[in-house]
Structures are given as C-alpha cells and as structure tokens.
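**Q** Here is my input, please return the structure:
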Amino acid sequence: MQHRGEIIKEAVYKSGFPITELAKRMGKSRRWVYLLFENPTVSIDTILQIGTLIHYDFANEIETIKPLVVQDSDLTYTKEEDYWKNKYLKLLEEYNELLKKNK
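**A** Next up, the predicted model:
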C-alpha cells in the first residue's frame, strides 16, 4: 500500500502541475515538496491544500489510509485528531500556568 507522500507524488505528476508552482503557492521550497513525497505521515490539511491547488480529489485515497499512531512522550494516540486535540489542550494548560506565574 502506498503511503501518503507517494499518493501525493503520483497525483501531482499525473496532474502535470509544476513542482515549482506548487511550492510557490504553498509558500514552501521545491525541496520541501520533494521531501513531502517521501513523508508517510503528511497531514490531512496539507493533502487537502495540495488537492485544491492541483484540482485533485484525494477522497478515495484518504479513505484507504489507516489512522496514524502518534507517540508523544508517554502518550500514544490511535487517531491523528486525538493527538492534535490533546496537544492543543496541553499547550493551553502550559500557557495558563505561565499567565498565573506572571501575575
């Protein structure tokens, strides 16, 4: 099974959309795009952004991709959404603690 980066690479090449233009519109370098093609854990947001730029619907490919298992210190998440939600809550708690210290 192809990973996310490979799926993006295939779609970009099939679309004929220039890598340079894709990088420019995303505010990234060409090197970043090529590294993205090798990345198995590309975020859904990035996939959707690329899909919009190259006029490609990744819906079929996204359904076949299994959820990521993300590890953060002693915590393991089975869904990417849970990881980001918990990461946000952790940062929010740390921010609130800093605000308390500075008062």
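**Q** C-alpha from now on. contacts and neighbour counts both.
**A** Fine.
**Q** Going along the chain, name the strands of the chain.
**A** With DSSP state E as the criterion, the chain has strands at 70-72, 75-77.
**Q** here's the other one to compare against:
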Amino acid sequence: MQHRGEIVEQVIRQSGFPITIIAQKLGKSRRWMYLMFDNPQVDIETILAIGKIIHHDFSAEIKELNALTPNSFEDPENPYNNESKEYWKNKYLKLLEDYNELLKQVNEMKK
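**A** As a prediction, the model looks like this:
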C-alpha cells in the first residue's frame, strides 16, 4: 500500500506540473519535495496546498481528507470562486447594459 508521500508524488507526476514550480509556490526547495515524497506521514496542510497548485482533490486517494469540507479545496485567490460569482454576474450585466445603450446611440445617429 502506498503512503501519503508516494501518493502525492504519483499525482504530481501525472499532473505534468514541474516539481520545481510546485516547490517554488510552496516556498520550498526541490530537495524538500523529494524528501517529502519519501515521507509516509506528509501533513494534510501540505497535501491541500499541493492540491490547490495542481488543481487536484486528494480526497479520493487519501481517506483522511474526506472529513474536510469541500470548501477546503477552493483557492481563495481565484476570482472565479463561489464568493465572487455575484460580482462577475453584476459586472457582465453592467457591460451588457452599456453595450445596449451604445447600440441605441449608433442607431439614432444613422437615422
């Protein structure tokens, strides 16, 4: 049976994300990443952070993650997360209204 470090390594390699980039985003070194792959007890926070970077939910492979809420996997810096859907909807509607107003002005000018 695979341990946490091996699972994380396998998923990272399948994702195609360069280990160097993941290490940089975590503020770690490549060496730290390879040592983490050998660690059977990689901490949950690290796994979640890697999951956010590579856009992967590890809860299917690591059962301890099933107890966490689904929102744990959302990236708060992502402008398209649930909290800002209303913002983008309102922005779209405003642009649509502005566009329609411009169309009216153009049609009036043609007359």
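**Q** Work out the TM-score between the chains.
**A** The TM-score (TM-score structural alignment, normalised by the length of structure 1) is 0.60; 65 aligned residues with a C-alpha RMSD of 1.4 Å.
**Q** sorry, back to before: adding distance to residue 50 of structure 1, write the strands of structure 1 out as CSV.
**A** CSV is the format used below for these (distance: least, C-alpha to C-alpha, whole Å):
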stretch, distance to residue 50 of structure 1
strand 70-72, 23
strand 75-77, 26
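**Q** Nearest the geometric middle of structure 1, what residue?
**A** Nearest residue to the geometric centre of structure 1 (C-alpha atoms, centre = their mean): residue 43, 1.5 Å.
**Q** got the contact list for that residue?
**A** Contacts for residue 43 of structure 1 were tallied using C-alpha atoms under 8 Å, 6 or more residues apart in numbering; there are none.
**Q** Against residue 3 of structure 1, how distant is it?
**A** Going from residue 43 of structure 1 to residue 3 of structure 1 by C-alpha to C-alpha, to the nearest Å gives 12 Å.
**Q** Burial check on the closest residue to residue 17 of structure 1 other than its chain neighbours, number of neighbours?
**A** Spatial nearest neighbour of residue 17 of structure 1, chain neighbours left out: residue 54 (6.2 Å); criterion: C-alpha to C-alpha, 6 or more residues apart in numbering. Neighbour count of residue 54 of structure 1, defined by other C-alpha atoms under 10 Å: 18.
**Q** I'd say residue 54 of structure 1 and residue 15 touch.
**A** Yes - contact criterion C-alpha atoms under 8 Å: residue 54 of structure 1 and residue 15 qualify, at 6.5 Å.
**Q** which residues touch residue 106 of structure 2?
**A** Residue 106 of structure 2 sits next to no residue when contact means C-alpha under 8 Å, 6+ apart.
**Q** at 10 Å instead, please
**A** By C-alpha atoms under 10 Å, 6 or more residues apart in numbering, residue 106 of structure 2 lies in contact with residue 100.
**Q** Which position in structure 1 pairs with it?
**A** Residue pairing (TM-score structural alignment): residue 106 of structure 2 is not matched to any residue of structure 1.
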